[in-house]
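Asker: using only what follows, build the 3D model:
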Amino acid sequence: MYSVNSVKEIQDLNPFIVVGCGGGGEKFSNLEGVEAVGFIDDDERKQGKQFCGHIISDSLDKCLAQTSAKSLVIMLPIGAEGTALKYAVQAIDSGLNVVTSFRSLSVTDNPSLIKFAENKNVVIKEISPRLDVVEKFAGIAPEKSCEILPKISYTPRAPVIFVGGTSQECGKRTTTKKLGIAAMERGLTPAIISTDEMGLEEPTDFNFRAGSLSAMDVPAAILAAIKYVEEEKSPDIIFIEGQSSLTEKGNPHPRGLSAAILIGAAPDAVIVGHRPNHPYREPRGIDEEIKAIESLEPTKVVGLSINLRNAELDVDVDYFESQFDLPVEDVYTNGASKLLDAILDYLEE
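Answerer: So this is what the prediction gives:
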């Protein structure tokens, strides 16, 4: 009833004042048949600057005095629900129609706004995630959007190392743990973040299942985890366990998760794990994974962790070093000291 299904449903609400001068605000103002006559943003760095042909204001009252707007659209990010609610109430009280987005302020979660709008004889609508459409073609969908974490900006003080792999079950968790042990043996203070519910072994600092989050939330969760562990522990180096692979053929569904963790980590260096002759997966291989990682993020793969258990192939560490010209270690047999050397040497460069 309150969800926008087509741009035609909001064209008769023109002209609009847009709250939120970011990607959402620009997208809305560029919709066919939409007339945006004013823009508001609480960020003082944006106020007074031009945006989509208008000067960004700091208040709704000023925009109302300078325009003939009939409606307000709220295009704020997750985490700004308080600000969105403030503008919605102010707009409805001023006799404006309101269009919001599920990221800014869910109409269905705020029934009092619906009653308020009805009492003021104005329209309130929501640009929803259209999960009804997902349910139509997939047969099932969550009741509401899974994207809930606010986005953060943070620059780590310690170097961040991402442990990726060519497939699932190739040794990423063990490699991350062994790197932490090797760092402690050198007198360093490592932080080990596991992104899997099975990351229960010491010296892992904490674990969470990144796959339980939306792909949009995973980078924010990784960055928030880095910030948290630096505030709690002040580590010298941070190791982050990846999930799945960017290139595995046998199970493509988690590839987006692997990319999201890598993007959130924004690592200074990467170790790639590989399991030769994997009995359950179809990895494209080390070359393809390295290309994918270094294409997705401005980082460098500096070493390989090889899981030779049940390999049933005539290969060893020396074989992989000659093939890929990188330091290689079987962490199950020898630990990760050699890989840590490769990381530290690269960071010194």
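Asker: all contacts plus neighbour counts: C-alpha atoms, from now on.
Answerer: Will do.
Asker: so where do the helices sit in the stretch 51-200 of the chain?
Answerer: 60-66, 81-93, 111-119, 131-138, 172-185 (DSSP state H, counting those that start in this stretch).
Asker: which one is the residue most central in space within the chain nearest to, not counting chain neighbours?
Answerer: Taking Cα atoms, centre = their mean as the criterion, P219 is the residue nearest the geometric centre of the chain, at 2.8 Å. In this structure, P219 finds its nearest non-sequential neighbour in G264, 3.7 Å apart by Cα to Cα, 6 or more residues apart in numbering.
Asker: roughly how far does the one you found sit from G164?
Answerer: G264 sits at a distance of 13 Å from G164 (criterion: Cα to Cα, to the nearest Å).
Asker: same question, K291
Answerer: 12 Å.
Asker: these two: who's more crowded?
Answerer: G164 (35 against 14; other Cα atoms under 10 Å).
Asker: contacting residues around that one?
Answerer: 172, 241-245, 258, 270-273 (Cα atoms under 8 Å, 6 or more residues apart in numbering).
Asker: from those, which land in helices?
Answerer: 172, 258 (DSSP state H).
Asker: show residues contacting stretch 289-304.
Answerer: 165-166, 245-247, 259, 262-263, 266-274, 326-329, 339, 342-343, 346.
Asker: mind running it again at 7 Å?
Answerer: Here stretch 289-304 makes contact (Cα atoms under 7 Å, 6 or more residues apart in numbering) with 166, 246-247, 263, 266-273, 326-329, 339, 342-343.
Asker: do stretch 244-258 as well
Answerer: Under Cα under 7 Å, 6+ apart, the answer for stretch 244-258 is 164-168, 211, 215, 242-243, 259, 281-284, 288-289, 292.
Asker: Proceed likewise with the subsequent sequence, for comparison:
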Amino acid sequence: MKIIKKTALVYCENQFGLVDGKTAAGLVRHSELYTIVGVIDSSLAGKDAEEELGGEKSGIPIFSNLEEALSKLAEIPNCYIYGKAPLDACLSPEERFLILQAMEKGMDIINGLHQFFSEDREFVDKAAQHNIQIKDIRKPPQLSDLHVFTGKISEVNIPVIAVLGTDCACGKMTTAIELNKSLNNLGIKSVLVATGQTSLMQGAMYGVSIDALISQFVIGEIENSVIQAFEHENPDIILVEGQSAVSHPAFMSSLGILKGSMPDGIILQHPPGRKFRCDFPHLIMPTIESEIQLIEAISQTSVMAIALSHEDLENAEVLNFIEEYEKQFQLPTTDVLQYGCQKLVQTLSQHFPKLKQKIMRNKLEKMPALSMR
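Answerer: Next up is the predicted model:
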């Protein structure tokens, strides 16, 4: 069934292209649910959103405010998306005012914060007044619909690959999405299991925002999401989006992903140019070596490839890190936004022969038949 995309304006004041603007950046790069028609960030007004992220010009303008956006767009967008992911996760009075304005214009509100707009009396009354919807992406299922771990994950007999990282907001989701697209383009049926609000906004069919769950249900919800994807989609491979880092002192999410999905392999995402952990300027970044040791010490899986974020790096520096890490760790290393997913696909093919056989078979089927003479 073809999804009819809704048009959306993304709010990301003073954060687009930065760590706390990862939701907006993710939606500009990829969305199966929304056609992004603009971004609000007065610090970058007049620029092209995709170009600002280091890509090619996309025609998605950045506006200084809501008023300018609505005056320049051909029509009022269907949705207003709160596209920031701040650590404190609370609205400012100015942001609250803009959301009320967007409601008055008839725009549905898509919210990725822990602060649930659908439980805010003023927002609820305004939504009813203007006949619009509020969607809280991080709002967990009802208690009766949550799952605890069952062990049924052992029945999943296809590769499950988790894309973990050495920190928050370092490109795990982007690598998972790009790899998922590359595999499907090669005729490999790959399904992405989401574990955060951005990938759910982008259109992932399976998964839950695990940082909004009661801790007792995190592992079970991840297991259940993988099982549902396996049973309903009959895929060749399942990719699981990572969150935070196993070594991060502030978050437990990666441990839940390791336990719940019981992956057959790990792709480890790392930003070599980052010296301190995201949002924690006094916490020094871990090394790739220490993260690999930790992951492999507490799970029955191994790291099979490294993916890099080119944050704060020149192209030559990225290439130097790729060469250095491949030599040091004997693991294929790449930056999927700059160099694509070929190395990752090759690695998966080498580890899982059935994937390699299907890729080769699909390539042969697409080759033109030779005429007989």
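Asker: I'd say the residue nearest to the centre of the first structure and G242 touch.
Answerer: No. Counting by Cα atoms under 7 Å, P219 of the first structure does not reach G242; the two are 11.9 Å apart.
Asker: overlap of the contact sets of those two?
Answerer: I261.
Asker: and the contacts of stretch 244-258 of the first structure, which of them are buried?
Answerer: Burial by neighbour count, 16 or more other Cα atoms under 10 Å: within the contacts of stretch 244-258 of the first structure this picks out 164-168, 211, 215, 242-243, 259, 281-284, 289.
Asker: what about these, which are in strands?
Answerer: Here DSSP state E is the test, and these give 164-165 as lying in strands.
Asker: how close does S234 of the first structure get to D287 of the first structure?
Answerer: For S234 of the first structure relative to D287 of the first structure (Cα to Cα), the value is 35 Å.
Asker: which one of those two is surrounded by more residues?
Answerer: S234 (16 against 11).
Asker: same for the longest helix anywhere in the first structure, what does it pack against?
Answerer: Of all segments of type helix in the first structure, defined using DSSP H, the longest is helix 218-233. Judged by 3 or more Cα pairs under 7 Å, 6 or more residues apart in numbering; DSSP states H and E, helix 218-233 of the first structure is in contact with helix 255-265.
Asker: tell me the angle the helix it packs on makes with helix 218-233.
Answerer: When axes from the mean of the first three to the mean of the last three Cα atoms, to 10 degrees is applied, the directions of helix 255-265 of the first structure and helix 218-233 differ by 40 degrees.
Asker: map M285 of the second structure onto the first structure.
Answerer: Taking TM-score structural alignment, M285 of the second structure has P283 as its aligned residue in the first structure.
Asker: which one is its match nearest to, not counting chain neighbours?
Answerer: E248 (4.4 Å).
Asker: distance of the one you found relative to G164 of the first structure?
Answerer: 12 Å.
Asker: same question for I261 of the first structure.
Answerer: 10 Å.
Asker: joint contacts of those two?
Answerer: With Cα under 7 Å, 6+ apart, I261 of the first structure and G164 have common neighbours G242.
Asker: F97 of the second structure matches what in the first structure?
Answerer: So, by TM-score structural alignment, F97 of the second structure is left unmatched.
Asker: what about F97 of the second structure, which SS state?
Answerer: Per DSSP: H, G, I helix; E, B strand; the rest coil, the local secondary structure of F97 of the second structure is helix.
Asker: work out for me the element A8 of the second structure sits within.
Answerer: Assigned by DSSP states H and E, A8 of the second structure falls within strand 6-11.
Asker: which bit of the first structure covers that strand?
Answerer: The aligned range for strand 6-11 of the second structure is empty, by TM-score structural alignment.
Asker: remind me what that strand packs against, helices and strands.
Answerer: strand 34-40, strand 79-82.
Asker: ok so, going back, mind checking which of the contacts of stretch 289-304 of the first structure land in strands?
Answerer: 269-273, 328-329.
Asker: got a markdown table for those, with distance to V160 of the first structure and neighbour count too?
Answerer: Below are those laid out as a markdown table (distance: Cα to Cα, whole Å; neighbours: other Cα atoms under 10 Å):
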| residue | distance to V160 of the first structure | neighbour count |
| --- | --- | --- |
| A269 | 7 | 23 |
| V270 | 9 | 26 |
| I271 | 11 | 27 |
| V272 | 14 | 26 |
| G273 | 17 | 32 |
| V328 | 20 | 26 |
| E329 | 20 | 26 |
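Asker: and the closest residue to E104 of the second structure other than its chain neighbours, how many neighbours?
Answerer: Spatial nearest neighbour of E104 of the second structure, excluding adjacent residues (Cα to Cα, 6+ apart): H130 at 6.3 Å. Residues lying near H130 of the second structure (other Cα under 10 Å) number 14.
Asker: now which residue in the first structure aligns to H130 of the second structure?
Answerer: For H130 of the second structure, no residue is aligned by TM-score structural alignment.
Asker: against D108 of the second structure, how distant is H130 of the second structure?
Answerer: 10 Å.
Asker: how close does the residue nearest to P283 of the first structure get to V315 of the first structure?
Answerer: 21 Å.
Asker: ok, S337 of the first structure next?
Answerer: S337 of the first structure is 21 Å from V315 of the first structure, by Cα to Cα.
Asker: more crowded one of those two?
Answerer: S337 (19 against 11).
Asker: what does that one correspond to in the second structure?
Answerer: So S337 of the first structure corresponds to Q342, using TM-score structural alignment.
Asker: from N185 of the second structure, how far out is that match?
Answerer: 12 Å.
Asker: and for R96 of the second structure?
Answerer: Relative to N185 of the second structure, and taking Cα to Cα, R96 of the second structure is found at 41 Å.
Asker: okay, the two: which has more neighbours?
Answerer: R96 (14 against 11).
Asker: re the thing from before, any chance of the ones in strands among the contacts of stretch 289-304 of the first structure in a markdown table, plus distance to I148 of the first structure?
Answerer: Putting those into a markdown table (distance: Cα to Cα, whole Å) gives the following:
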| residue | distance to I148 of the first structure |
| --- | --- |
| A269 | 29 |
| V270 | 29 |
| I271 | 30 |
| V272 | 31 |
| G273 | 31 |
| V328 | 40 |
| E329 | 39 |
